[in-house]
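Q: When you get a sec, could you give me coordinates for this:
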Amino acid sequence: MFAPSDLDVLVPTKDRPGALGVTLAGLAAQTVAGFRVVLSDQSDAPVADDPLVAAQLRILCHRDRPVTVHRHLPPRGMAEQRAFLLDRAERRLVLYIDDDVWLEPEAIEVLLSAMSDLRCGFIGYALHGLSYRDDVRPAELAPYEEWTDGVRPERVRRESPAWRRHTLHNASNPLHLAREHLGTPGPGEWRAYKVAWIGGCVLYDRERLLECGGFDFWRSVPPRHAGEDVAAQLRVMERYGGAGLLPSRAYHLELPTTVTDRSAECYDYVFEPAWAP
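A: As a prediction, the model looks like this:
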């Protein structure tokens, strides 16, 4: 059984002190303590100087969730930012959470329990976009398929039918999937399902992530890129498997993306290097 002391929570951040404060408040309110939080800050002004962020850092430490903040400049893209965080992780499990995500109080407790049972390469929560909570999209929910006999390795590529699963995580689809397949879940209840990838809140077995290369491809992609989490997860999934969890206990704050130039997709450089310009 994995414990909070087995977990490093890795948070990349840049110029979002308000959103980061919400994210840290969610971590401070978790039902379990003893995990460690590591921030990589690429903000123009040190984010730890923001009064609300500073308050949350104090609260985390007071509640036995120690925090380390690294100023990491200049920015070289999200893949390098995630690689930097991974290099500073020390524990068996790493949870990457974006700086615009709020977690329900039992989110980490459930992740640890699920990983203890599934023992795969990664699991995660797709993010709710609650402004879309009344927007039901049956066609996008159709690729849903549960893992019923353990999580197995899968090779997922753009040309494979499994790629169509990416629609499961659009808008507020995770909410509608949970309502359809779980009804009203009980405390701590979870169900594993098959994914193409997960964005924003992903728990990895650190050794397995490193064995599959982590985010080492950052050196071969342009500094302005997107999809670094997709490339890393596809490599881990092919060797160790990956799964999403319902119900999702992670919520997107729905701020504008900080990755505005998406002309270079990491997938093209990792899996189709001959194609990449």
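Q: only C-alpha atoms for contact and neighbour calcs from this point on.
A: Will do.
Q: what number of residues lie near residue 122?
A: 28 (other CA atoms under 10 Å).
Q: What sits closest to it if chain neighbours are left out?
A: Once flanking residues are discounted, residue 122 sits nearest to residue 204: 4.3 Å by CA to CA, 6 or more residues apart in numbering.
Q: for comparison, sequence B:
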Amino acid sequence: MAQPWPDGRDVGPAGASNGAFGGAALDVDVLVPTKDRPAALAVTLTGLAAQTAPGFRVIVSDQSATPVADEPIVAAAIRILRHHGHPVQVHRHVPPRGMAEQRAFLLSKAERSAVLFLDDDVWLDVHGVAVLAHALATLRCGFVGFAVQGLSYRDDVRPHELAPYEEWRGRVRPERVRRGGPAWARHLLHNAANPLHLAHRHRRRGRAWWPYKVAWIGACVLYDRRRLVECGGFDFWPAVPPRHAGEDVVAQLRLMERYGGAGLLPSRAYHLELPTTIRDRDAECYDYVIADEAP
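A: Prediction:
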């Protein structure tokens, strides 16, 4: 894979030189699915416009009742992104056929070596894209990501949910994670503001980021595109009901088994804490795809 971060130097406010943010455009496509949340999407897009990383492309798949690009607040955010040197594409993709199909459509539009799936209710710290790209190029695994944190839970410390935390030491290795196994409990690490509390508890002074083991990561994940496609991406969507949840879990479990994956601390992704647009979660993609695969 071509390195998405061009010069390999450290990035972020801890120990980074300002020169780490210049140079060639990132070989990254940012893929944003959206449906009926123009204000939240505008916040997400303006967060991308403020990134220190240069030249990544943004692709939006819109399933809103009213075309989201017609909303003045979204149109303004798109203009700002383009003004800052980031190409933007907005595709009308209707009717909705579930999030797995929506993500498969976005992936089919991507061309760059790394793809960042970013939900439309996430605000990224200004160094977020640069750190993700540098980490993926350094770790050479299938994916890296920031677990989103809800700051309304800032004072809600949950020691019992932080217990499964384990850092990657050295190379990120492939691992098989399945429901019921000990690694499955890692999903608790990403509840509420747990990523914030983990970063405080395990902080590494002078380091812009460090990797840890995950079950999966939602809402803000950078993938090696070639490897994601090789592992099937989201092409399992016809096998699941249109109303489903957990499509990213399936893709990441498959990718992690072959190439490994890691979460990054400190998380630089913040949840806007809006109500979910996926209210019916009775159909978990895991039950239709992973559970039917050979052990």
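Q: picking that back up, what about the residue nearest to residue 122 of the first structure, helix or strand, and which?
A: strand 201-205 (DSSP states H and E).
Q: Would you agree residue 75 of the first structure is in contact with residue 42?
A: Yes. With contact defined as CA atoms under 8 Å, residue 75 of the first structure reaches residue 42; the gap is 6.3 Å.
Q: Count residues in the vicinity of the counterpart of residue 179 of the first structure in the second structure, would you?
A: For residue 179 of the first structure, the aligned position in the second structure is residue 200, judged by TM-score structural alignment. Other residues within reach of residue 200 of the second structure, judged by other CA under 10 Å, total 12.
Q: Confirm that residue 200 of the second structure sits in a strand.
A: No. Assessed with DSSP: H, G, I helix; E, B strand; the rest coil, residue 200 of the second structure is helix; it does not lie in a strand.
Q: For it, give its distance to residue 265 of the second structure.
A: 9 Å (CA to CA, to the nearest Å).
Q: try residue 123 of the second structure
A: Residue 123 of the second structure is 16 Å from residue 265 of the second structure, where distance means CA to CA.
Q: what's the matching residue for residue 203 of the first structure over in the second structure?
A: Checking with TM-score structural alignment, residue 203 of the first structure has residue 222 as its match.
Q: Its match: neighbour count?
A: Here the number of neighbours of residue 222 of the second structure (other CA under 10 Å) works out to 25.
Q: looking at it, it is touching residue 133, isn't it?
A: Yes. Using CA under 8 Å, residue 222 of the second structure is in contact with residue 133, at 7.4 Å.
Q: what is in contact with those two at once?
A: Counting by CA atoms under 8 Å, 6 or more residues apart in numbering, the common neighbours of residue 222 of the second structure and residue 133 are residue 114.
Q: about what we covered before: which one's more surrounded, residue 75 and residue 42 of the first structure?
A: The residue with more neighbours, out of residue 75 of the first structure and residue 42, is residue 42; 20 against 14, by other CA under 10 Å.
Q: which residue packs closest to the more buried one, ignoring adjacent ones?
A: residue 14 (4.8 Å).
Q: what's the neighbour count on that neighbour?
A: 17.
Q: Could you do residue 123 of the first structure as well?
A: 30.
Q: for the equivalent of it over in the second structure, helix, strand, or coil?
A: Taking TM-score structural alignment, residue 123 of the first structure has residue 144 as its aligned residue in the second structure. At residue 144 of the second structure the chain is in strand, as set by three-state DSSP.
Q: residue contacts, the residue lying closest to residue 144 of the second structure once chain neighbours are set aside?
A: Spatial nearest neighbour of residue 144 of the second structure, chain neighbours left out: residue 262 (4.9 Å); criterion: CA to CA, 6+ apart. By CA under 8 Å, 6+ apart, residue 262 of the second structure lies in contact with 141, 143-145, 168, 172, 211-214.
Q: Which of those fall in strands?
A: Mapping the contacts of residue 262 of the second structure onto strands (DSSP state E) picks out 143-145, 211-212.
Q: Nearest to residue 156 of the second structure among the residues you listed?
A: Closest approach between these and residue 156 of the second structure, by CA to CA: residue 212, at 21.6 Å.
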